[in-house]
Every structure is written in structure tokens, then in C-alpha cells.
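Trainee: after the sequence you'll find the predicted model.
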Amino acid sequence: MFSNKMEFKETFLRRLEMTCGKSFAESTKRDQYDTLGNMIREYVSLNWIETKEKNRVAKNKQVYYLSIEFLLGRLLRHNLINLKIDQVVSEGLAELGIHLDEIEDVEVDAALGNGGLGRLAACFLDSLASLNLPGHGCGIRYKHGLFEQKIVDGYQVELPEQWLRHGHVWEVRKADLSIEVPFWGKVEVSEENGRMIFRHVNAEMITAVPYDMPVVGYETETVNTLRLWNAEPSPYPINRDIMQYKRETESVSEFLYPDDTHDEGKILRLKQQYFLVSASIRSIVRSYRKQYGSLVDFHQHISIHINDTHPVLAIPELMRILIDEEQLSWDEAWHITLNTISYTNHTTLAEALEKWPIRIFQPLLPRIYMIVNEINERFCKNLWDLYPGDWNRIEEMAIIAHDQIKMAHLALVGSHSVNGVAELHTEILKKREMKNFYEVYPEKFNNKTNGITHRRWLIKSNPKLTDLICDAIGNDWIHKPELLEKLEAFKEDSVFLNQMFLIKKLNKELLAKRIQDQTGIVVDTSSIFDIQVKRLHAYKRQLLNILHIMHLYNRLKEDSSFNMYPRTFIFGAKASPGYYYAKKIIKLINTVAEKVNNDASINGKLKVVFLENYRVSLAEDIFPAADVSEQISTASKEASGTGNMKFMMNGALTVGTLDGANIEIKDRVGDENIFIFGLKAEEVLNYYQHGGYRSMEYYHHDKRIRKVVDQLTNGFFEGVEDEFEAIYDSLLMQNDHYFVLRDFASYIQIQRDVDTAYKNQQKWLQMSLMNIAKSGYFSSDRTIEQYAKEIWSIKPVGQFTTS
């Protein structure tokens, strides 16, 4: 692109003036960002084209990763790092009087996701490209993405997120590759030459327009594609009100996760899901036909992966294409579909295993419903052959039952591979949640523990720690992150540990400045930064954390002999707009913060901060500054977690339950380098199955619990009246479904252990080092290598050079 900063400066200035029609002196930061972004995108376009060509020539098997979410964050610096030109660009801009950080701040996060599911998809794309694997993403180009969160008087307020307000330099609109996606209408069935023919007629069409984004690998020429579909009105005539049709059409790609508490919202969400899979699969098939013609060997060249249940309609859509368009028999089509589709399950929560009422599904997707119904009939017949007379088992396993279509069941039946995302999660799926299916299809089930891309979450987020690591053990770990284990050799090196301490101190100072700028709260950078950032959900137990903070505050107020190391508790979380209970917890956190932060009598021992609008770019400032990582979900509920890995990689110590990937983190760092508390998964599942837990007993027998629970409703918080009655009732009247009170005493004790451990700074730094050293296993490169070898059967391809 440019070999030195002088060449970069000349190119940049020339492009800026040509593009913006103004002199450099007149240009704005946005002009500068747009110019730099366009330069980078155009530069990678040559490799982008060559990547497609090398895959075509080599006839590589390719994987397409279908996900309703891709939580990309900002791409400017990430792409510069992967292209290895960040230093040249940074120095060149500096000589022009521009700080790269300021240009980067112009870029709005592409908030096309809600949490771990979408961020995992983004990390996977990075790893696929960096490992030279032919893998691409397919998603929806939401106009607004996830909402922008504001905190007003302690309450969450949602505003439309505007990531596309100024356009998006990384995308290329490809209107010539648009797809027409049909909804409603009816299916006409006829017989031609002894074959049943199905025609979807009188359908209402929506045009899916692809916007392609390059996915740049690290130090490689591979550039894969993320294709995002935009919903636009079809040019074909329709017999209805044009303006209403236009509004309904554009709503399909307007918001991520529309409210589905009513039929209108359910229809919209189902439309989104079929829109994604129909456009994606028909696009894949169109490209495939151009190269190979017949689809008979489709599964040998194409792998389609569905990220959770949202894209499960990929199964009947591929069947539809193979039967209706390719005119294959049912058995031929099923063989191809089964061997093409693989499925990742991300949850054991019943609420997240989608079910659609037939009364909504059938009229909206008439041909797809016919195919799902046929899959169900054939599956139930197979079950009858396996378990003759066992109607209860067949009813429980059926894809369609009680007037509902069970999407997880469709995924399990129509995929050749079903994986969980942590060892514990996979075992729970096999032995409990999906036990019946595991007994029928044991060969399908496998585990792929999640990972994160260390290029974003260490190299980009924590450059000073990255430099320290490279100085100590060289650069090979960047390509083979398991080599971070070499850091163990520095466990007794006081100079190295002191450098780690100074880097953490600097990162805490940077976050403290951001906290002050954003909230006005001044925090003590020598205090323990104890952080819980993740989606707000009852099972993640932000409630346990804030009740413990109330307990610490009570002790500071009542017991003059109580001495604790100063601690700053930092939260970041969005609650789903319709999730009333989660919003009450946000209000509680902010109410506690207001009381604690304004009480001079506790001598600054305790501060509570809620950072609004948690997102990828904010997370990049948070993880490097953390001392303590809160991973305190009710055991058995968190499928894996990836925040735990990001904290660990940046040297934070985990306070956690034996849940999700916490278990595998513990196995690698050792019991002495992690803080584990609370019920185990089998104990939680035993309570759910057999009962025996009574939260009221813990309330009566532990005065610490009684005090904090009573404070929710007894006027302790002035001016909030019955604000927290729902939380009080959930703990006592509704028997505390997520065992907050059951784990409370254990949580208090482990937090005392944290307090004690932090006072021995040498020991703490050694523990921190061990977490960094063992974090390489949790790179998404390892995860993707396992997917590639064990599920998708794809291989890296050598660099392609045109003759």
C-alpha cells in the first residue's frame, strides 16, 4: 500500500482533496476518517478479488456462517493492525498533526448484535481469514442495530442506534446480486410427468440487496466476505397500498430483535429469519451453479453453519431449492441438506429455544411449512420404529406439537453436527436438555469451546501489554497464541511483574478518565477495579453483585473495625427493551451508586459506576483495566461466556461459579489462580428437578441477607417508594429462581479472599501472569481450527498469485 510514512502522507493528502473537494486545512475529522477508510478498503480489494479467485480455481470447500448477529465494533484500527500498517499510518498522521485515536473515534460501532452470540460470530470471521480458511459470514444489515442506551435518573432509556447516519466506508452495495424473497401467498400443487410440482403463487416479494464487507486476515493475503442483506421494496407490482408495503418491507432490516410479545412482532421476527436464510442460501446456490452446474455434490463443496436457532429455516429452504428447483427426490435432497448444515446451540434456557405458532408460520411461509411438516412426519415415523408405542417420547421430540414448530428440534434433526460451546454446556445438552435426541443421534453431538480473537482483545485493546509480551517471548505467539505459556518463565521475575503492574495502572488511569468524562464520578485508580460487563439477564446475576455491594456498604457504616481494600465496582449492561425485571436491576445499581458515591463517611472505600451504552469500543477500554472479572451466573445457565476469556487474557482474575467456560479456565490456571464459589451445576439441576430450595429460610437465618433484602423496600433508598418490589418478590415470594440468596454467603467469603489476595501485590501479579499465560487456549483460532477439521472439513489454501 505504502512502504513508508512519506508515501502514505502524499497518498492520503491527495485522496482527501480529490474525494472531499477541499484542502487538508479545511477538512474535518470525518473527512479524514472517510478518506483513510476508503483507502484501506480499496487497497484490500485486490486481495479480496484474488481470494475469491483462488477458491474458485482450487475448488475449495467453503463455509458460510449464518448468524442473526454480527457484533463487529469498529474496524479501522483492527484492519490497520491486520494489514501491519498501523504504525506507518499512525506516524504519518501524527506528522500531519492528526492523532489516529481521534480519527478512530469518528467511527461508530457497527452494533449488529446484542452480546456474546454476535461478538463470537465476529471473532470467528477474523480467525477464518487469519487462518487462510475459506469462510464467510451472512447476516442482516440492520439500519439501527441494537438500541443506544441512555441512563436517565437511573433508568435505562432506549434510543435508535444510528451507525449508518454517515454511511459506512467498509461496505460495497451490490444491487446486481439482489434476491427476491417471497412471503404470504399460496402453494399450487400439480403433477407433471409423474412428478409433484409445487408453485408459490401470489407471494409478496421483498428484495434482499447484499452489502459486502471485506474480512481482512492478520498478516495474510486472505480477504473473506461478510455479506449483510438489506430489505428493500420489490420492483414487481403488488395489489396493495404501496406506502404500507414499503414501510413493512423496510422494517425487516430496520431493527435487531423487534419486540415479539404480540403477533405483529412475531411475524416481523420470523420474516427476518426467513429473509436472512433465503437470500443467503439462494445466493450461495447461484454462485455454486455458476461453477459446478448440478447441486448433486453441493455438500461436498459447501458447508452452511447456523449460529443458534435463528437461521434454522436454512434446512427447509435448502430442501425447497433441491426439490422444487433442482427436481431431486426427497431422499436425495435430504442427504445433501443433512450433510451441508451444521448447528451450534448457545443456550439451555427454554425461552431462547424458539417456537413459532403454526397460525403465524403457515400463512407467512406456506411452502416452507409444507416441507417442515414433511420433515416432522418422517422423523416421527422413524421414532415410532425406534420406540413403538412410546407416544410421550415422540410427542416430546416432535418438531411440530401442540400447534407450535420447535426450531431447536428442527435444527437437531436436519443437521449432521450439533455442538455446544463449553464442555459443561455440551454435557448438559447430551445428558439433560437434549437427552432424547442424543440417544437417537449420539454421533451428531460434539463440543467446541468458544474462543476470542486475541488480535482485537489483546493486541488492539492492550498494546502496551502486547509490547511487553513480545519483548519477553518474541512475536510467534501472535500466530500461535498457545505460546503465551512461555510467560510462565517470568513468574518470579520482579522486573517483569512490575512492568505488568505499571501497564495495568496506566490502563486503569485511562478508564478512570473515561468514567469521569462520561459520568462525572472520580474513582481511585489504586482501588481494585471489580468489573461485570455483559448482557443484563437474571441468570447472569448482576443482582448478586449489587446486593453484595449493599452488604459492604452496611458493614462500612455499622462496623468501625471493618477494613476493606478500596474497591471500584464497574457495571456495563443493556437490558432487552421489554425485559421489565432486568431494567429494575439497572435502576437498583444506579440507586446504590447514588447513595454510596455521595457518602463521605465511608472514606472512598467503595465506588459504584454504571457505564451506559456498553459496546465493543467501550469494552476495549474496560478489559485491559480490570483487576477482577465477575463471572457469577447461576451454574448450568451460562453456555460458555467469552467475556471471561477477554478479562483473563488481559490479566484480570476471575470470580466465578463453576459454569460455562469458567470450568475450563480453572482447569488451565489451577485452583490457586481463580476464585470459585457457589452451587455446582448438578446441585442447581437437582434443585430444579427435585425441589428442596426455600429462599425464605436463607432470608430468616442469615441477618446479612435479611438486611439487604429488606433495604429494597423499607425506605433505605429515599424517594424510590416501591421501585424494587419486583426484585424483593422474586427473591422471596417467587423462591429466587436463580439462587441468589443460596450463593450469597459463599460469594461474601470469596470476595473476602479477593480482598486478602490483592493486598499481596507480588502474589496477585503472579496470579495475573498465570491467567495471561494460559489464555492462548481460548483464542478463536483454536476454536475455528476445530470447527474446520471436525465439522466443516475445510482446509487453508496457499496464497494465490495471478500468473
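Mentor: Looks like it arrived, so ask away. If you're wondering where the values come from, they're calculated on a predicted model, not measured in any experiment. Residues are numbered from 1 along each chain as shown.

Trainee: CA only for contacts and neighbour counts going forward, please
Mentor: Noted.

Trainee: look at residue 309 and tell me its secondary structure.
Mentor: What DSSP: H, G, I helix; E, B strand; the rest coil gives for residue 309 is coil.

Trainee: can you tell me how far it is from residue 139?
Mentor: 14 Å (C-alpha to C-alpha, to the nearest Å).

Trainee: over to residue 87?
Mentor: Counting by C-alpha to C-alpha - residue 87 and residue 139 are separated by 32 Å.

Trainee: give me the more crowded residue out of the two.
Mentor: The residue with more neighbours, out of residue 87 and residue 139, is residue 139; 26 against 14, by other C-alpha atoms under 10 Å.

Trainee: help me confirm that the more buried one comes into contact with residue 225.
Mentor: No. Using C-alpha atoms under 8 Å, residue 139 is not in contact with residue 225; the gap is 11.1 Å.

Trainee: gap between the helix or strand hosting residue 45 and the chain center?
Mentor: Using DSSP states H and E, residue 45 maps to helix 29-58. Put simply, helix 29-58 sits 25 Å off its chain's centre (C-alpha atoms, centre = their mean, to the nearest Å).

Trainee: residues of that helix that come out buried?
Mentor: Judged by neighbour count (16 or more other C-alpha atoms under 10 Å), helix 29-58 contains these buried residues: 30-41, 44, 47-48, 50-52, 54-55.

Trainee: elements contacting that helix?
Mentor: helix 5-20, helix 76-82, helix 100-104, strand 204-216, strand 223-233 (3 or more C-alpha pairs under 8 Å, 6 or more residues apart in numbering; DSSP states H and E).

Trainee: so who does residue 469 touch?
Mentor: residue 487 (C-alpha atoms under 8 Å, 6 or more residues apart in numbering).

Trainee: what about the nearest residue to residue 173 once chain neighbours are set aside, distance to residue 177?
Mentor: Nearest non-adjacent residue to residue 173, counting by C-alpha to C-alpha, 6 or more residues apart in numbering: residue 211, 4.4 Å away. According to C-alpha to C-alpha, residue 211 stands 10 Å off from residue 177.

Trainee: and residue 42, by the same measure?
Mentor: Taken as C-alpha to C-alpha, the span from residue 42 to residue 177 is 20 Å.

Trainee: for stretch 751-762, which positions count as buried?
Mentor: Buried positions in stretch 751-762, judged by neighbour count with 16+ other C-alpha under 10 Å: 751, 754-755, 758, 762.

Trainee: included below, for side-by-side comparison, is a second structure:
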Amino acid sequence: MEITKRKKEQKYRTSKKNIKENFIEHLNLSLGKDFSNATLWDKYHALALLVKDRVVEKWLKTQKKYYETTDVKRVYYLSIEFLIGRLLYNNLLNLQIDEEVKKAMKDLNLSLEEIAEAEPDAGLGNGGLGRLAACFLDSIATLGLPGYGYGIRYDYGIFKQVIKDGFQIELPDDWLKNGNPWEIERKDRTVKVKFFGRSESYKDEDGNIRFKWVDTFDVLAVPYDTPIIGYGNNVANTLRLWSAKALNEFDFNNFQKGNYIKSAESNAIASAISKVLYPNDAFYSGRELRLKQEYFFVSASLQDIIRRFKKQFGNQFDLFPKRNVIQLNDTHPALAIPELMRILVDEEHLPWEKAWDITIKTFAYTNHTVMPEALEKWEVHLFERLLPRHLEILYEINARFLDNAKKIFNGNIEKIRNVSIFEEGNVKQVRMANLSIVGSFSINGVSKLHTEILKKNVFKDFYEIWPEKFNNKTNGITQRRWLLQCNPGLSKIINETIGSEWITNLDYLKNLEKFADDKSFLDKFYEVKQNNKIRLSRYIEKELDIKVDPESIFDVQVKRLHEYKRQLLNVMHIIYIYQRLKENPNLDIYPRTFIFGAKAAPGYRMAKLIIKLINSVANVVNNDKDIKDKIKVIFIPNYNVSLAEIIIPAANVSEQISTAGKEASGTGNMKFALNGALTIGTLDGANIEIKECVGDENIFIFGLTAEQVSKLKESRLYNPYDIYLRNEHIRNILDAINNSFFEKNNPDLFKDIFQSLLFGINGSQADEYMLLADFDSYKTRHKEIDLTYRNKYTWNKKALLNVARVGIFSSDRTIREYAEDIWKVKKI
């Protein structure tokens, strides 16, 4: 009887009639607007509140269940980025009410698609690290695991990218200007976070020497919760983001004296911590602010985790690692290790040995880079000023660890120096990766190759001490966002053909293989791709006023702009084709549209120069009538999650061309393959595993292997200038870049690109990322792409097999592996 009643109530709440009524109620009562004067934002806001009501119902029940289950083990995912994108469609799909809402909006003469466009992308991340974290939260909820995400609620995202005269211009990304209907402020869970001050010793009543952190500058960390709903399972977990506020936002005494600026100074200093994602750290105050951000969110998060634990288990800290596991998403949250030690030793008064045992059984660390220069380090003098007590704790952790390491390494000074948390030098530094390894029970890489490089190279000496700690967890993506949501056309024909089980079990896509020779299905598959290309073409024409041909090959490289990702290699190949077309405008090539999207870090000069080169080449190529529109070059500004959802389903070719051994994994490569694009890539990161899954004949692999790159560099025999002299094509390309062909008004603009490739610049190696070494192999594979695409049947079959065979790259599979192998958490 009760079950039947609940089913009726659920049906009523998701009925078209109820949705329309709720929508109008929120518009009228929550926003104070009537239908006739409501703006597009008002309509989006009302719809978001309607959806949020249904999410929060599930959220409250889920959290109640977690508290009622005494043996529950919670996983806490600490990440400085969560690139969650827009939430409206995502929540509609996961609640499985998208069709009813669409019908309800249509009845009100509204377009759900138009309303959804009003939602800004949440400015909480920069790239792969944050997007991965968002996928993981989706999978944790969908698998029904008790999980929480912790991060920072940035007022401004990384920046809004505008292209002016071909150059990147950074503008504020004020994503919160109209508020955020999805979040719930939790003032009652506000905590204090300390900075500066000094460490003071004292004797407790038992005569033990203890420490307290005094004379600190304190800020408030105010939590904002966003429920993360699982797909079709009534589970809603929590993403808790911290916002920094002053202890006293307004100094009335200073205001009374006429010191108006001084009266608000404290609030300005405190709120700067959560003001902007990743401040520019090219100067001292920028580095101090970034370290403040890292400590701010881990301190607030740990206080919250311990509060929740004590509510259930009191001071039974022996249970802490049995009931909690904390995953560090890269080294940005590594300060959680000394912070947990500080809380356990200084505030809970546990003996050091017991506190350390709890700590190393609680933390697990995911590494995301193999490049030594990208491993995070902080100056000791910065720690001494900002976090004096933590520096003492780090010295103690390191001293105890090195005592053990000396025995293991038989006094080998080089190995001991390599594993120390502190790096000696002109400026003594704290090595956050070393801290993360010493303080964690698990260290994982994010692809098979990446993990092997960690074990054999980057952390070789740590692997010698603790081989059992190291493991691989190949990254994944959520198919709910990256197929069901972003590619409804493809999702529809998959559902009609094999059913919808793939939405929660991506391996089910293997059933598509039997249609690889079915001409009727391949025609539908091709039609979906063409419709997606038409949609992207319309966007490009509307936003950039450039017409592109949807019948051309859409060759796409969208990702963060970094030299190792080799957007420059792609540009060199475009110049090569352009030069051949100038020699012979009747050259038989299949029309191709090269599409880029990338942000460069504000202080990364070479990356910004490459963006300018892409745009300069585009300006010349797109306006040259001689080449008869056979190639077009498009740079789409302000690349973000929402743009990715339009671009990725439209791609024919996916450029995954980083220098072998440099990309930890990549997840863009997985998204493109899942949406039926063929990869041209190096044997790097997860490309290797994608190749194993889709088959050699369905991917275009080129270039040196990681081992070959390493050997060539070690031999010091690599001389890019010799290649330049011998290879006429490369010489012509580089001369065109160097001799102002693409920038006649500023002849010296690209000389540093030429210099960096042939001779090195600012102490770097010549052609550090091996572009010239890989160029011929790259252009050869592109010729094969050109020829293969002409046979539509062959191309579509290969594309379909990519979709069918990449089920292993679901973040559901990744999270299952984390849950079983590392976290030991179970579905509740």
C-alpha cells in the first residue's frame, strides 16, 4: 500500500502538469516575476529551482542513510578544481525527467534548449584535472558510493578568453554574477582557518611537551553545497566548496574615523583567497595566495571530515581510517597530510606515532604528471611565514622517514636526497609530491604508461622502498555527460539499436560491433555526425563570421595550450598543406577544416605566442582565394565544457599528439573516440590503451615512442638544425614562420618560435618536444587520413568500431577500481 502511494506521488511530481505548475510557482513566488515580464535568466532560474527541489529530496534521504549506517566508509575527494560545466541538462538526464520537462516547456511556448543556454559554465576548473574530478563525482553517485567532493568556490574562473588581433586577452570570468541556483549556503558549518602567527611549546598536565599555533590571522571558510545526483538510482552525494570571508567583515571604528578603505581591508584580504581560480604565481604575492588557497580548502575540509566523524564515533580515532579515506587529486591538497597530523597531535592530543599511523592509513595520492618541472614545490621561507607549525611537522615527518630510508638505501646519499621532502639548493623547497608519497598508503598513475614511468623513472627510489603502494588507475569519462547529454542523435540510434543499458554499463556498446558492416546503420551513424557538424558550423558562422563546409573533414585539437601538447606541430602541418596548395591549387586533397580551442596560462609567453600564430595562419589561409577553400583554420575562443559538448560530437579527427612520455593520460582522447572520431596520436598516455581496444587499423599512430624520445635525449645526438637543413618541407615551414609571412606588420613576432625549435631559448633544449623529429611521420599519417576518409563506408565503420570498443574508458570502471583496490568502500 505504502509503495503504491509513493509511486503515485513520484509520478505526480514528475508529470508534465506538475512540472508546469512548479515552474510558474518558482517564477512567481521564488523570483517575484510573472510569466510576461520574466527574462530568459529568470526562466532558467525557475527551472533550475524546480529541478533542484527534486534533487534535494533525494539528497536529504541519501545523507540520512549514510548517518544511519554505522559501518559506512566514506570517500573524500579533495581537488582544487571541479570543472562541472552546466548542471541543468545533466540533472534532468540523471533524474530521467528530461522528456517531461521538454514537453512542459513546449506547452508554455518555451524552448528547453534556449533556457539551458542561459546557464553559465561554473568557473571551478581549468582543464583535465577538474573535468576528471567532475566525472568521478558523477560515477561515485551513480555507483551508489558514499562520496564527497571538497574544493574552493571561486568567485571568478580562470579567465574569459577573448581573441583580439589574434592575441589572447584575459577578461574576468564572473560566472556568479547572477548567483548560482544549484548551491546551498551552509553558514552553520562555517569553520576558522588560520594563517601566519607562530608555534609555541608548552607542557600539558602530564608533563608532555605540546605545541599550539598562536597569534594567527584567521579567516572564515563558509561552505556551499551542490548535490551531485546519480543516474536513475535516487543517490545524491555532496560537492562542498569553501568560500573565504573575514572574521569581521567591517571595521566600524575605522569607518567612523573616515578610514573607509581601511574599514573593509580585512574582508578584502580574506576574500582574496577564494576570489579567482589559480592566481598568477609569477610573482611572490601570487605564490603566497596560491599556497593560501591550497591550505585554506584542506584545513576547512579536514575540520569538516573530523566533525562528521566525531558526530558518529566520538574520539575513537582508531576507527578513523576504517571509516574515511581521503583521495588527493594531485599535490594541490597535499597539505592535508601535515594538517591532519596537526589536528590529531596538537588538538586531539594523540601521540605522534598513533597520529602518523592514522594519517598514512587515510590518504591516497593520484599523480597527474611525469614532468619533473611540473611537480609542485614551495619555498621553505614561504612556509615559515604562512604555516609555521606545519613546517615543524614537515621537518619531523621528514627526519623520521629519512632515518628509515638511510637503512634501506645503505646510506646512498643520492637516493636519500631524491626521496627527501625537502630539496636543498639556493632556495630550500618543500616537494609536495614527495610529501604525498610519504604520507599516503596508495600512489596511482592514470594510465599504464604513466604509472610505469612513475615507477621506473620519476619516483624510482620511492618505488624501491614501497613497491606495494604503487598502482595504476587508467582515467575514464562519464558517458552520461559525454555521450547521452552531448550527443543526443547518436544516443538515440544506439538506444533504438541495442537498448540503453550502456548508460550505466559502457561495455554494453560492444553490441554495436555486429552493425559494423550494416550499411543501413552506418548511414544513420553518418547522418548523426553530419548533423553535429552542421550544428558546429552554424556556431562558428554565428560567433566568428566564418563559413565552414560541413562536408569537409573536421580535424580537431581542443585542450589546454602547452608546448608538450604540440599544437605547434599541428600548425606546422597546416602550413605544409597550405604551401603545397599555393604551389598547385589543383592539388588533390580532401577539403579539411582544422579546429582549435585552447587557453594559455596568462604568464606562459610561448603558449600565447602559439595562439597568435594559429590565428595569423588562419587569417592568411582563410582569406586566400587561390586555395579554393580546400582548407580552413578556426580558433574557437574561450574553450570550456559547454563548447566541448558541441565540438566533440562533430569531430572526424581527434588530435592527441603530445610528445610521447609527457601526457599522463588525457581524457579528451576518450571523449572523441566515444563520439566516433578517429584518433591521430602518439603512443602516449591513454592513447596506448585506446589503440589496444580499438585495434591498430582504427587509429592513426605516429612518431617516436616514450623510450625512443628518452634515449634520443640522453644520447645528446638529436640536432633539429640538421633536420632543418636536410628537410626542405620543414625548412620552408619554419622559414615562413620566421620570415614574417604570416605577420607582415610585425616581422620579428614569431622569431622565438623559430629559435626555440632550432637552437633553444632561455636555457631550454632545441626542439625540446621533438616536433621536427616526428613531423614526417605525422604528415604521412595525415595523408592516410585523407585517403581513408574518401571511402565513406570504410571511415564510418572505423568510427563506429571506436564507439563500440571504448567502453573500458568509462569513469564508472575507474571508480569501481578505486573503490575495490584503494578505498575499500561499498555501495550503501
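Mentor: Here it is on my side, so go on. These numbers come from a predicted model, not from an experiment.

Trainee: now what about the TM-score between them?
Mentor: Superposed pair, TM-score by TM-score structural alignment, normalised by the length of structure 1: 0.98. Supporting alignment: 797 aligned residues with a C-alpha RMSD of 1.3 Å.

Trainee: would you turn the helices and strands packed on helix 29-58 of structure 1 into JSON lines with mean neighbour count and distance to residue 595 of structure 1?
Mentor: Putting those into JSON lines (neighbours: other C-alpha atoms under 10 Å; distance: least, C-alpha to C-alpha, whole Å) gives the following:
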{"stretch": "helix 5-20", "mean neighbour count": "16", "distance to residue 595 of structure 1": "51"}
{"stretch": "helix 76-82", "mean neighbour count": "20", "distance to residue 595 of structure 1": "39"}
{"stretch": "helix 100-104", "mean neighbour count": "16", "distance to residue 595 of structure 1": "35"}
{"stretch": "strand 204-216", "mean neighbour count": "24", "distance to residue 595 of structure 1": "46"}
{"stretch": "strand 223-233", "mean neighbour count": "25", "distance to residue 595 of structure 1": "45"}
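
Trainee: next, format those as JSON lines and append distance to residue 564 of structure 1.
Mentor: JSON lines is the format used below for the helices and strands packed on helix 29-58 of structure 1 (distance: least, C-alpha to C-alpha, whole Å):
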{"stretch": "helix 5-20", "distance to residue 564 of structure 1": "51"}
{"stretch": "helix 76-82", "distance to residue 564 of structure 1": "40"}
{"stretch": "helix 100-104", "distance to residue 564 of structure 1": "37"}
{"stretch": "strand 204-216", "distance to residue 564 of structure 1": "47"}
{"stretch": "strand 223-233", "distance to residue 564 of structure 1": "49"}
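
Trainee: of all those, which lies closest to residue 362 of structure 1?
Mentor: strand 204-216 (14.5 Å; C-alpha to C-alpha).

Trainee: picking up where we left off before, residues in structure 2 aligned with the helix holding residue 45 of structure 1?
Mentor: Under TM-score structural alignment, the match for helix 29-58 of structure 1 in structure 2 covers residues 40-69.

Trainee: cool, and stretch 82-101 of structure 1?
Mentor: Residues 94-113 of structure 2 are where stretch 82-101 of structure 1 lands when matched by TM-score structural alignment.

Trainee: residues in contact with the matching stretch: which ones?
Mentor: 14-17, 19-20, 55, 89, 92, 229-232, 480.

Trainee: buried ones in it?
Mentor: Within stretch 94-113 of structure 2, the residues that qualify as buried are 94-95, 97-98, 100-105, 112, counting by 16+ other C-alpha under 10 Å.

Trainee: swap in stretch 102-120 of structure 1?
Mentor: Residues 103-104, 107-120 are the ones in stretch 102-120 of structure 1 that count as buried (16+ other C-alpha under 10 Å).

Trainee: just stretch 192-205 of structure 1 next, same as before
Mentor: Applying 16+ other C-alpha under 10 Å to stretch 192-205 of structure 1 flags 197-198, 200, 203-205 as buried.

Trainee: what sits up against that stretch?
Mentor: 180-191, 233-234, 236, 238, 324, 366-367.

Trainee: put the buried members of the residues you listed into a ChimeraX selection.
Mentor: Filtering the contacts of stretch 192-205 of structure 1 down to the buried ones (16+ other C-alpha under 10 Å) takes a single ChimeraX command:
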select :180,181,182,183,184,185,186,187,233,234,324,366,367
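
Trainee: one step back: out of the helices and strands packed on helix 29-58 of structure 1, which gets nearest to residue 381 of structure 1?
Mentor: For the helices and strands packed on helix 29-58 of structure 1, the distance to residue 381 of structure 1 is smallest for strand 204-216, at 34.5 Å, taking C-alpha to C-alpha.

Trainee: what range in structure 2 does the closest one sit on?
Mentor: Residue span in structure 2 matched to strand 204-216 of structure 1, by TM-score structural alignment: 217-229.

Trainee: mean deviation of that stretch from structure 1?
Mentor: Mean deviation of stretch 217-229 of structure 2 relative to structure 1 after superposition (mean C-alpha distance after the TM-score superposition for structure 1): 0.4 Å.

Trainee: which residues in the stretch 301-450 of structure 1 form helices?
Mentor: Secondary structure of the stretch 301-450 of structure 1 (DSSP state H, counting those that start in this stretch): helices at 314-320, 330-340, 358-364, 366-386, 391-397, 407-414, 423-428, 435-440.
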